[in-house]
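# Sequence unavailable; structure follows:
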């Protein structure tokens, strides 16, 4: 799979230590991204402002070291079960 810009392949591999750097709320937002939810829907589901969702997404992208929301959602899709609080704690 490649991107249009620069034709670099998506590298969505992350380790548990990287996932553990996310806060509980960031993991919750990331799991919603894996389901393809838009910010507005995500904000309503979590009871937070859409601006707060955008801030969480920005932080998630930075902490995971990916280039976009889309790449973060691929990480979430591939590591969905590992994003639970119980999986991070063990």
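Perfect, I can see it now. Keep in mind that what you see is a predicted model, and the values were worked out from it rather than measured. Residues are numbered from 1 along each chain as shown.

# Only C-alpha atoms from now on, for both contacts and neighbour counts.
Fine.

# Quick check: which helices or strands does whichever strand or helix holds residue 75 pack against?
Residue 75 is part of helix 69-78, with elements assigned from DSSP states H and E. Counting by 3 or more Cα pairs under 8 Å, 6 or more residues apart in numbering; DSSP states H and E, the packing neighbours recorded for helix 69-78 are helix 24-34, helix 50-64.

# Comparison target below:
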């Protein structure tokens, strides 16, 4: 095994990132994301591209890119793929944190 992500309650969940490396991120890290970053983060597992995400969220495509850059930096992730896998793993927490319910169509 390459490593694990530390999630709430001491439960460990593996997540593969770029280059086979794994990130170690605590769920409490969600608190560092802005509400709009949480919205972008929550829709990543759906597999849409930046253009589709921008339309869905009503923001510019370059704003989506900026949010993704900020999300990966704040969470210490290496790629959008790691972010999407982590968002999928944490989907229940993201739904609870997302009052608009944008995490699912």
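In hand now; what should we look at? All figures in this text were calculated on a predicted structure; none of them were measured in a lab.

# Superposing both, give me the TM-score.
TM-score for the superposed chains, counting by TM-score structural alignment, normalised by the length of the first structure: 0.80, backed by 84 aligned residues with a Cα RMSD of 2.2 Å.

# before we move on, the earlier item: which residues in the second structure does the helix holding residue 75 of the first structure match up with?
With the alignment judged by TM-score structural alignment, the segment of the second structure matched to helix 69-78 of the first structure spans residues 80-89.

# Report the mean deviation for that stretch after fitting onto the first structure.
On superposition with the first structure, the mean distance recorded for stretch 80-89 of the second structure (mean Cα distance after the TM-score superposition for the first structure) is 0.5 Å.

# how distant is that stretch from the center of its chain?
Taking Cα atoms, centre = their mean, to the nearest Å, the mean C-alpha location of stretch 80-89 of the second structure is offset from the chain mean by 5 Å.

# can you check stretch 16-32 of the second structure too?
Its chain's average C-alpha position is 9 Å from that of stretch 16-32 of the second structure, according to Cα atoms, centre = their mean.

# Please apply the same query to stretch 83-90 of the first structure.
Centroid displacement of stretch 83-90 of the first structure relative to its chain, using Cα atoms, centre = their mean, is 15 Å.

# contacts for that stretch?
16, 19, 20, 24, 27, 28, 31, 76, 81, 82 (Cα atoms under 8 Å, 6 or more residues apart in numbering).

# Next, count neighbours for the last one.
Other residues within reach of residue 82 of the first structure, judged by other Cα atoms under 10 Å, total 17.

# just the one 3 residues further on next, same as before
By other Cα under 10 Å, the residues close to residue 85 of the first structure number 14.

# separation between it and residue 17 of the first structure?
Here the criterion is Cα to Cα, to the nearest Å. By it, residue 85 of the first structure lies 13 Å from residue 17 of the first structure.

# circling back to that earlier point, give me the residues contacting the helix holding residue 75 of the first structure.
For helix 69-78 of the first structure, contacts defined as Cα under 8 Å, 6+ apart pick out 10, 12-14, 30-31, 33-36, 57-58, 60-61, 64, 66, 83.
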